[in-house]
Structure formats: structure tokens, C-alpha cells
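Undergrad: mind folding the following:
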Amino acid sequence: MSLPSHLLISILLFIGGIEKNPGPARICRTCKSELNSVQEYFDHHIVVHSTSCVPCLNGNCHYQASTRPALQTHLTRCPLKPNPNIAHANLLHDGSSTHSAPANLQMPGPSRPSTPANVPTPGPSRPSTPANVQMPGPSRTSITKKLLQPGPMPNPDPYPPRVVKDAVLQFYVELEGEHVLPSSTVQTISEKISKFSEMSHHSLKRTLVKELMSLGIENDSIASVVNKTFLSDPVFNMHHKQDVEQVSSIYLRKKLMKERLPYVSPVEVFLGRDESGKPKLGHRVSVKETLEILLRDPKVKAEILKSFDFEPSEDGVLRDFTDGSAFREHLKIHKKCIHLILFQDAFEHNPFGPSKGKYKTIGMYYVIGNFSPEFRSKVDKILLAFLLLERHLQTTESEHLNGCDKLKEVFESFINEMKTMQSEGLTVDGEKIPVCVLFIAGDNLGSHQIGSFVQSFTADYCCRFCPMNIKDFKKEPWTCLELRTPEQYDECVVRAHEKWTALKTKSLQQHQRKKELQAERGEKVSKTMVSKNALKKLRSTHHLGVKPISSAFNSLPHYHVCKDGLPSCLAHDLYQGCIDTALIKILQHFIEGKQWFNLETLNRRITTFECKCADADDAPTSISNFDGVKGHACETWTFVRLLPFMIEDLIQDKDDEYWKLYLLLKEVCEYVCAPQIKVQQVAHLDHLIQLYLCKVKEILPDSLTPKSHFLRHYPTLILRYGPLIRLFTMRFESKHVFFKKVAKMCHNYTNITLTQAEKYMYRFASDQVNGLIPPDVVCRNAGETVSANDLQQEIFHALPQPFDFSQVTSPKELEYKGTKFKENVFMILDRYDLVHLTVGCIERILLLSDMSVLLCLREYVALNSFKGYFFLDEEQRVTVRRIDSLPDHFPLPTYLHGGKQCLSLKHSLMFL
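TA: Model prediction:
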């Protein structure tokens, strides 16, 4: 039985990859290029504009698709108006076909609509492994039909050689920087591509010659056509040294990347030689060159220019470091300035085994303080300044006795560059803008090393903020001294140097006499200049905690380590300090002292507790013993917040002093971690910390550690630096992950800091393609458009009237300024009274055509249990709020506890 003619035509069109009704030409919304099909438009946007999501062709629609089928499906619901200026005949023959390369390497070529499920979908994506790399490109079938069809020529080539070359180069940059493949592996991939392209050319030439001969074309003309055709293949030419821009070797690829991409070459820093004569090297990345590249991005420039109009708040609310007294003092010197916040920390590659410590690396990073807090907290906004091995920062015996300032020697080139940028500035819109270092953040050990303070926290004077003796603190932990001043610091340096000089002279004389006696007795004479014990004492010499050599960073203009230069480390002081020591003893009291439950019960409840939403990313870990709370700072933070839901029913006496101490500690954490806080709340926090330290001295005196003393300074430090969470060091430490991955993937620790710096700069160059500043609203799947009939009556009546439903979609989730919002999570809306809250459950998200976001919320009263959490009480009305009008932007999940839906705050609220 013969098929109906219309069905037969449909099948043939489907097999040929030809659209039955191509409709109007597709106009790229970014560059206004005319594309002939959805496939061509999708590939053009991915390759030319290097985006992971492609916007709808309709200029009034904000939908973005990550795959071509999703875009085609959406366009059936969002049709385009025909363009009468485009000849319809040109649009009839434009299909696509699939080209698969060996070894799962997808070479340029979009897929047919009939691609089976096990074949990679068209359009490039960022693959998880280099064995599944996809790059778009027009199919041979499509091009052949366009060339042979009669009528006017098709639209301009959407893939000119320059675009193809840039795509090839971007592909190799991603292999080096994003997938962190060793250069040798990338070279193997390059050689395979070269071989496959040769095979492909051979097959295509044979077919082309055969077809041209069948048309009766002369042999000389055939040879000319074939040669010209295949010499125009940019991918082949780049891999076979037939182009000025070549990628056939490691050297040529690196050379081309540095010429064509925003790549800053790492600079080698010679740090002398070790005791065996081997050179000690570090590698830094020019901050000036990096900033100049960033300022080419209009969004980065706009963000920096916008910060120049900022004025510190006068309403008594601290929202960022710009509201602290330290920044207010800085404004008196520079009204317009590019602010840098530095961070330094050491990280280990091999925490176990014989190589432990050998390749431990110190990384110095920085963020641009002019960016909004939500941008500064993103890992890709944290930039590299310096990498060196930690052991290269240690002085040898002779260097120490000669008074060598190793810190100055290592960072001298970096400090000089910062001085130059502060005096000469960078050009922004024709104006010279100085670049200044505001703070140097880090963990306590690193901050003490940078500030030239004692690095032993068992010393009597181990606080960089004040010269208080730790013994005095343990007697009266609620007290603290006035903060150090630059003048006091400089005086301590002089006094410490006097002590060091006297001890050095004495040690040299004693050791010289000892060597003379050894020579007289015929014994083996020591080769050292002083004894090991004397050298240890010399290294630890200090006066009131300050070492004999002033910090090298004090030479920076308007910067001093004792003038707000070294902020506190919230993560290590609180979550890996006070909580780590106090909370474990509180739990030990419940288990061994009161015997309300055992360790197995506690661990079972921890492991079976189902954390939700963002809490699941940092779920607490089980406790193996009473040495401390395991896990990193964010996991401990989650554990403190959710502990009442895990064990409150096991606490038989709610008036137990240890349980009340935990609740007090939890409240302190909420205030300390607040992203915005009133000055009056800072005074209340000061009272809470004093009360907490008094209680600790009373029932847990062994938990009074130096970090407990650092906590005592927090109210004063908040007034100086603003909310301490804005300088949260754990975000910086996340940058270590990339460099650890480099060391693991490359399997080579020879000159490891150079390898890490180069891989980072490849990643930096790759990231710049999409820009450093993302839009405020990022929606991966905008969902379908909604109308009034799609909404519940309560939601419809809560909308502002009249409401325009044109191009309104309802996504299930989206990101706003880096925070993920989705349905069925709760937002803090207001206070119900002095102690209770009004919260709202997100029932629907509405994304408007101007990319503004409305949250449809069902309000509830959240009553304070005074047991560390709130529980939902009566249901209120449905309300609609603009997402940017919420008083707090941290979604909270609810947990079923005691038969009620409960939530635990992540931080205190400004209106409480």
C-alpha cells in the first residue's frame, strides 16, 4: 500500500533535516546577523557569542534555552512575525546532519532532528570530561544545497574563518583551564584531531573530484577548485601549520592563546636558594594587567563607577564594610578608589604520606571591594595574585641571623606594584583612579605571619588586636584591652629587636666557646652558628606579641596591620574555634554526665536527619569522639542551627546550664553572622558575648582559648569592618579547590606553582568570554507563559491591578544576585511583634518581561519557641512581593519537629 503523498513528503523532509515551514529569517538579538534556521541561529549564538543558554528570537521574550529542541518547542508557542524583506526561497533548503568523530570527540556539525537518544545533542555544552566535547558548525549537506540551489545567494556566512578559529582556540583553552588536562593530554587530543581531519579531507576530496568529473569539468579546473576549497578549512589549517595561527604543538598553542585571549603571563619570582643550592621560586600574576583586562568589560567598569557615588549609611545600619569606621577613614584620603581586599592562606596537596608538607602552598588572592557583596562571594570573582611554597617563606639559619626580612623579599615585587598603582592609578573613563589595599584577610596563623606577630597561640601575648596576656583573659574573660595602634606596634618592634640583638650576641658567643672546646678535645666541631635551642628562642623573640621586624605590608601607603589592616577570621574563630571546643563538651555532658542519650544515638540522628535546600550542601557529619566537632566551618554552622531539631526531645531538663549555654552560643552566632546589623544590636551582641564567656568560665573553664578572646573583640570589630560575614574567609578558601585539582590532574609537582598559575590564567581567559558580572536574575528554564486563568484566585487578586500578563512566565526556580529561590521555601517578610515573625512560603514565582521578579507568598505567623527555632502558627493571606523589596534574601526550609513545621534562622534579623 502506497503512503499518502503529504506523509511521504514529510518523511523525506524529516530524513533530509529540512524544515517544512522555515518561516521568517532568524535575527540574532546580539549582533543582528540573519540566520536561516533555528539550528543555525542556535549554533551561531553558542559559537559566536559563547553563551551556554540561547535567548528566544522574539525580542520581547526573555526565555533562554540550553538545547536546540527546547528552543524549537518554545518557538511553537512564541511565533515570530515574517520578515517580508527575506526571500522565502532561500529558507526552504536548510537542514542539518550529524558528524561524529572517533573517540567520542564531537567535531563541528549540528545534529539531525532524528538523532537517537544515545547520540550527543547538538549545540556545544561544557562537558564534564574532554572525551565528550561538542562544537557546532554547519553541515556539509546544508552548505552543498545552498551553493547549488538557484536564486539569490544566501545570507552572509554565520561561521567566517575568524569565528571558527576563535572557537577552536576557546576549545583548547577550556581543556587547559576548565577541565585542567595536562598539556601532554591536550597535545594528544590535538594530534588526533589533526589525523581525523586528514582522513576526512581525503574522503571528501575523493567524492568531490568524482562529482565534478561527472559534470564534465576539466581536470585542471577540478584540481583548482579542490585545492581552493580545502585550503579554506580553518580547522585543518590550524592543525597542519598552514595558517599563521597554529595549534599543532604545546608551544604554538600557548603562543596563540597569549596573543588572542585575555591572558596574563605569570611572572617568576626568585626567592634565593635553599640549603642544598636549589633555587626557590614563586609566581605572581600582575594585578595591574588583570585589572586592565577586567575594566574592558562594560559591566565591570559600570559597577566600579557606581561605587564612586556610594555614601556610608547614616541610619545606624551596617550593611557592608563600607559602613564601618575603617572605610570612613579611608574615604577621607580617597573618595574615588579601586579597593582591593587581599586574602592569604596555605593549603596542602598531600595531607598524608611522605610528601606531607613538602608542597604545601601559600596562595594570595584578592577581590575588588567595589563589587556588591553578592558578587564578591562568588569564587570566579576571586583573582590570583601570588603562589609560592610555604617552605620557601622560612628563613635559613644564616638568613635569620643576618636579619633577613623574608616576607619583604618574597612580596617586594607585589608591594611595589601596589605602590605604583596607588600613586599612578588606572585609567577609568579618562580619569586616573588609584588602587588601594584595604584589608588583608586570612586565618589567624596567616594573619599573624603577614602582620609579624607571634605565630604560637600558646604564647602569653597571642592576640593581634590587643596586648592582653592570655593568663589575664582566663581570669576575667569578659574584659579586653584597647586595640593596638600603629605607634604602639612600632614601639614593640623596636623593643623586640633590642631583645633579639642581645640574645643573638649571647648565643653566638656561647656557641663559639662550645666549638672551641670541641676542637680542643678533638671532637667533631659543630657547623652551625648557634645551637638549635638558641635558634628556636631567636625565632620566637617578641615584645607583647610583636616580632623584631615590622611587617613588609606596612610600607603600603595608608595601610598598617594595626590600623584596621587585618580583620578577624569568623570561620576559624567561631565555627572552628569556640564552637569546636565548647559544643563538643556540651554534648559530652549530655551523653556522659546526664546520660540522656549515647553517642550512637546522636550519630544516628545526625546521619538520618534530612537537610533541605541549601542546608543539604553543608550537612553536618557524625562525631567519632569528643575531641571536637568534625567537618569544615559551614558544616559546623549547619549543625549549630539544626541541633534542636535533632536532640531537643532528648533533653530532659530544659533549664540545664549546658543546654542554656548552647542556646546562648547559637544566638551569638546569629548576630555575628548577620549580613546587616544595627548599631544597637552590636551593643546587645557585646552583652551576649560577655555573658557567654562568663558562663564558659563558670562551667567549661578549659574551653577558654585564644579564639574565645578574639570573640570578645567582635563587637568593636563589627563597628570597624561592618558585618564580619562580608569578609568571610571560607569563600576565599574555596579557591584552593581549583589549585588542588591542578596538582591532582597534572601528576607533576616540578615547579608546581608555575603550572597552577598558568592553568588559572587559562581559566581566567575562558571565564572572561561570558563576562565577570552576571545579570541580577539568572533563569535556566523560564517555564511557560502564564495567564490570569493559570493562577489561583488568591494570587490573582493579590497582584497589582491592572496587571499585564504579556510575556510573564512562571519558573520553578531562579537565581537572584547569586541566591537560589524556588517554590516551597520560606522567606522572612517582617516582624509580627517584638519577638515573633511574619514569614511567607513561595507558592509561585513570576518572571516579568523586564526581568523583574514577583514572589507569590502565603503568609504565616512564626512564633519564637525560645528554644533556638521558630514554629509556624496561623496561616495568613496571600501576598505578592517584589524580590528586591524583601528585608532578607536567604530562603529557609522548614522541618517537621514536634508535630509542627519549624525553621531555624541563619542569622539575626535587623528588625528584631
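Undergrad: hey, let's count contacts and neighbours off CA atoms from now on
TA: OK.
Undergrad: helices of the stretch 151-300 of the chain, start to end?
TA: Using DSSP state H, counting those that start in this stretch, the helices assigned to the stretch 151-300 of the chain run over residues 161-177, 183-214, 219-231, 234-239, 250-260, 287-294, 298-307.
Undergrad: one more, for comparison:
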Amino acid sequence: MEIVLNDGTNIIKRGSLAQVVADNLGANSIGGFVESFVANYLCNTCLTSRTDFQRCNVADNCQMRNRENYEEHLQLLTEDPQSVPLHGIKCACPLNQSRYFNITTKHSPDIMHDILEGLGKMECKLVLSQLIFQDKLFSIDILNARITNFDYGFEDVKNKPSTINCGTLHITDSNLKNSASQMWCLLRFLPLLIGDKVPRNHAHWQLLLKLRQIMDIVFAREITEGMCHYLKYLIKDYHFLFQNLFLDINLIPKHHFIIHYPNALMEVGPIINCWSMRFEAKHYFGKLIAGVVCNFKDICYTIAERHQIQQCHEWHSTKMQEYFAKKFSAVKVFETECKDLILEKFPGLFEQGEIYFTAKASIYGTEYRAGMIVVTDMFNNLPLFGEIQSIFIFGDTPYIFGEMLDTHHFDEHYHSYVCAKPQRAILFFVKQINLKDFHPLYVCSSYEESQDRTKYTLKNAIN
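TA: Down below sits the predicted model:
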């Protein structure tokens, strides 16, 4: 591709296919693999049969697909078109014609469908059914009342989980009538919702917590090699515990798919960057139009035209802004709590100088409000939390200002960090880019009797 720079210079850039993002069905279809997940060889990453993956808990024990055996199976398919059940390949992948790409070495994990709409729903049903109907630790009415009344905070209230019907827990399928975003919210906050009703070290509760540990790494936006190795053994322990607790239930294909996550993380980095959630959200507009437009002749053309009109409007009416806030207030530097921090960071500013602040602002698309919690740093493998008090604006740069909290420990039973306000206030003053994690959190409390400390649940693991 030829690119013309502002100074008139022409440069040529060449690119190649690096990664294909798809859900499980799409990945199998593009790769030429069987599109039925009841087939014997249903995995597009390895040659483990449906029977063998019941006892294969780590990818090291699997025979991986590669260029050589892929070509061998294609040759066998040419000689005998009925050989599909022997290897799970039904046609050649056209993308393999690329010099630098091969479908067997570029994995496309689908963490949205594997975990949020697969294992998460299945495990929630099984564990909740055990806790409610077998162990009788609490009732379905208590669970639904807490789901309804829990304060999820500004960021998560839009993904508030639906209540759970009693009959749903008795059905053997994995449908919980919640969307993927609702399941992500439910899995994150379920320990705070009912953790006080469950004894510590309860076996079925440990299974749920094990899945949360896996999710922390899988949904992380920064990955280390150590995290990949740790994830491999987490998944192994998770499968072992599941099979010991539910002897009459076989592992489903999505149990097998996640054993390849550690290798995928090593190859392509954080796999949350290629999950299905984003293009599912993109497809929502088309599905919405298809449901309201009375056009039965060429609905695809109509959707494409409407999409282009909407996209054109967005590009021309919006600008990429570093921050956006509706209301500002002016204040003298000497009147602020953090005047020493401000004067230290900006030597050219005087105490009589005027600055602007706001209680809420959107910074690069993420909204921050007074009262929210942010992770400012890490110390001794524990995140340091700070409560936002306001957002200051210096020139065109927003700074988040607030008061630090003391992180006491990580409570495994609630899968949350226990924090409290220190006796002596410690202030922080930081740019969004310097936060350890840009996701703001909300003050959440569990239902345990002791409420002197607050618990915070992270969306993902932080290095």
C-alpha cells in the first residue's frame, strides 16, 4: 500500500494476515473444520477426540494440529471424502494460501462464548442448585432479592443480572436467561451477594472461585509469562475439581477449549483483545434494524445502507477528545486540599492561581465520578486503591484527585480485596494514563455481619 505523507513523500507499506477473530463456529468454518460440536474431532487446535478430552486437562498431553498433519488430513480427504470423522477436517482453508499465515498456528479463543455463555452459566446453575436445594444454605427468594437490591454502581448497573427462576436451576442445560455482559457482572459479584451464607472452604464454592481465578487472567489486559503458566495449572485443578464434584456430568467441549488458553496467551497476548463481545456489539445495530424495517426483498442492502449513514454521521459529528465534562467550577489553588501536590507538580503555578475542577468527567471514553475507586499502583502484590474526590483540569489535561485507602488483604472466600480508610489522609493526584488499571470500581459491600471494612472486586488481574 502506498501512503502519501504531509510533506509529499511517498512510502510503501506491506502487510500480511496475522490473526483471525471469530467465535467457535466461525473459526471452525473458516479453518475448514467440522462445524458440529458433537463431532468426534471438534477442536480446531488439537486432535483430541471427544472421548479423550474427558481425561485430558492440559494442552501438553494433546496432539496439536500443525501444518504437516493438516496437509496429511487434506490429502486423506481427497482420497476418501468419507474420512472427515477421522480428523475433523472437511475442506481446505483458503487463508493458508498466505505466505505467513496458517490456520493451525493462529488460535482464535472465544472467551465470551466459552466462559460467559458457557462454563459460567453451567457452573452457576450447578453450584447454586447444590447450595440451595441440597445444602439448603439459603433460599432462591433470598438470592433473587439480593440480585435485585444489590448496589452494582454506575458502571455495572446497566449489566444488572436478571433474577433466577427456581425451575431454571432444575433443568440440565446451561441457560440462565442472562446475556454475556450480565453473566460477567453476576460472576464478579456473586461472592459478595451470597458469600456470607456459604461456609468457608465449601467444595462447590471453591469450584466457583476457581473459575473466577481463571477469569481474572483470561480477561486481563496485560499478561506475563508467569500468569500463563499459572493459568495452565488453574485449569487443570478446575477440571479435576469439577469431575470429582459432579461424577455424573461429563465435561463439555468448552471445558476442553479453555485448556488451550495458556498457549494462546503466549502466542497472541491478551485474548480479551480478540474476543467476540466487540463484534457482537457491532452486529447489534444490524439486528435491531432487521427487526423494525419492513423490507423483505433485500434486507442486507437496507442494513448496509443504514449502517453507512450512521457511521458517516458519527465520524462527522464527534471528535476524539481527551476528556469531556459538562460542568466546571473554578477554585483558587490555596483553597484546594491538594495545594501542596499541585504546586509541586506545577512549579509555575501560584497559590493565588485559578484552576478548574469537576465532579465527573469522561476521559478517553471512560467516565470517572467522585466516589468511584481507582487502582493507582501495586505494592507487595496488592493493588493500592484510591477514592476519587474530583477531577482537576490543567490546560487541556485532566488529573484525577482523591484519597488513598489501606489495602489490608485479599479475601479468597469473597474474591475481593478488603480495604479501609487510613487514620491519616493520604492524597493522590494522577493522570489516567498513570493508573495501574483504567477501569473505575464502585464501593461494594458484602452481606456479612461485620461492615467496618469495604471489599473491592477487580474486573481482571493486574500486574
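Undergrad: sorry, back to before: dump the helices of the stretch 151-300 of structure 1 into JSON lines; add distance to P279 of structure 1 as well.
TA: Shown next, in JSON lines, are those (distance: least, CA to CA, whole Å):
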{"stretch": "helix 161-177", "distance to P279 of structure 1": "27"}
{"stretch": "helix 183-214", "distance to P279 of structure 1": "24"}
{"stretch": "helix 219-231", "distance to P279 of structure 1": "48"}
{"stretch": "helix 234-239", "distance to P279 of structure 1": "37"}
{"stretch": "helix 250-260", "distance to P279 of structure 1": "25"}
{"stretch": "helix 287-294", "distance to P279 of structure 1": "25"}
{"stretch": "helix 298-307", "distance to P279 of structure 1": "39"}
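Undergrad: who wins for proximity to K514 of structure 1 among those?
TA: Comparison of these against K514 of structure 1 by CA to CA identifies helix 287-294 as nearest, at 50.6 Å.
Undergrad: where in structure 2 does the closest one fall?
TA: Following TM-score structural alignment, helix 287-294 of structure 1 has no partner segment in structure 2.
Undergrad: does anything pack onto that helix? Which helices or strands?
TA: Identification of packing neighbours for helix 287-294 of structure 1 by 3 or more CA pairs under 8 Å, 6 or more residues apart in numbering; DSSP states H and E yields helix 406-424.
Undergrad: after the helix it packs on comes which helix or strand?
TA: Following helix 406-424 of structure 1 in sequence order, the next helix or strand is strand 426-428 (DSSP states H and E).
Undergrad: and that following strand, which residues are buried?
TA: For strand 426-428 of structure 1, the neighbour count (16 or more other CA atoms under 10 Å) marks L426 as buried.
Undergrad: please apply the same query to stretch 448-462 of structure 2.
TA: Within stretch 448-462 of structure 2, the residues scored as buried using 16+ other CA under 10 Å are 454-462.
Undergrad: for stretch 21-34 of structure 2, same thing?
TA: Buried residues in stretch 21-34 of structure 2, counting neighbours by 16+ other CA under 10 Å, are found at 21-24, 27-34.
Undergrad: stretch 593-613 of structure 1 too?
TA: Buried residues in stretch 593-613 of structure 1 (16+ other CA under 10 Å): 599, 602-603, 605-606, 611.
Undergrad: now render those as a markdown table, adding distance to Y461 of structure 1 and secondary structure.
TA: What follows is the buried residues of stretch 593-613 of structure 1, written out as a markdown table (distance: CA to CA, whole Å; DSSP: H, G, I helix; E, B strand; the rest coil):
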| residue | distance to Y461 of structure 1 | secondary structure |
| --- | --- | --- |
| L599 | 37 | helix |
| L602 | 38 | helix |
| N603 | 38 | helix |
| R605 | 41 | helix |
| I606 | 39 | helix |
| C611 | 42 | coil |
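Undergrad: so which of the residues you listed is the closest to K660 of structure 1?
TA: Relative to K660 of structure 1, the closest of these is L602; by CA to CA it sits at 18.7 Å.
Undergrad: who touches that closest one in this structure?
TA: Contacts for L602 of structure 1 were tallied using CA atoms under 8 Å, 6 or more residues apart in numbering; they are 646-647.
Undergrad: counterpart of it in structure 2?
TA: Looks like L602 of structure 1 aligns to L143 there (TM-score structural alignment).
Undergrad: what sits against the residue mapped onto L483 of structure 1 from structure 2?
TA: Counting by TM-score structural alignment, L483 of structure 1 lines up with M64 in structure 2. Applying CA under 8 Å, 6+ apart, we find M64 of structure 2 in contact with 45-47.
Undergrad: which outside residues touch stretch 66-83 of structure 2?
TA: 84, 87, 89-92, 102, 104-105.
Undergrad: nope, stretch 161-171 of structure 2 is what I was after
TA: 125-126, 128-129, 140, 144, 147-148, 175-178, 182-183, 185-186.
Undergrad: quick one, which of those residues are buried?
TA: The buried subset of the contacts of stretch 161-171 of structure 2 - by 16+ other CA under 10 Å - is 125-126, 128-129, 140, 144, 147, 175-178, 182-183, 185-186.
Undergrad: filter those down to the ones in helices?
TA: Among these, DSSP state H puts 125-126, 128-129, 140, 144, 147, 182-183, 185-186 in helices.
Undergrad: and the helices in the stretch 301-450 of structure 1?
TA: Taking DSSP H, counting those that start in this stretch, the helices of the stretch 301-450 of structure 1 run over residues 325-331, 373-376, 397-401, 406-424, 444-451.
Undergrad: any buried residues in the first one, and which?
TA: What it means is helix 325-331 of structure 1. 325-328, 330.
Undergrad: whereabouts in structure 2 does it align?
TA: By TM-score structural alignment, helix 325-331 of structure 1 lines up with nothing in structure 2.
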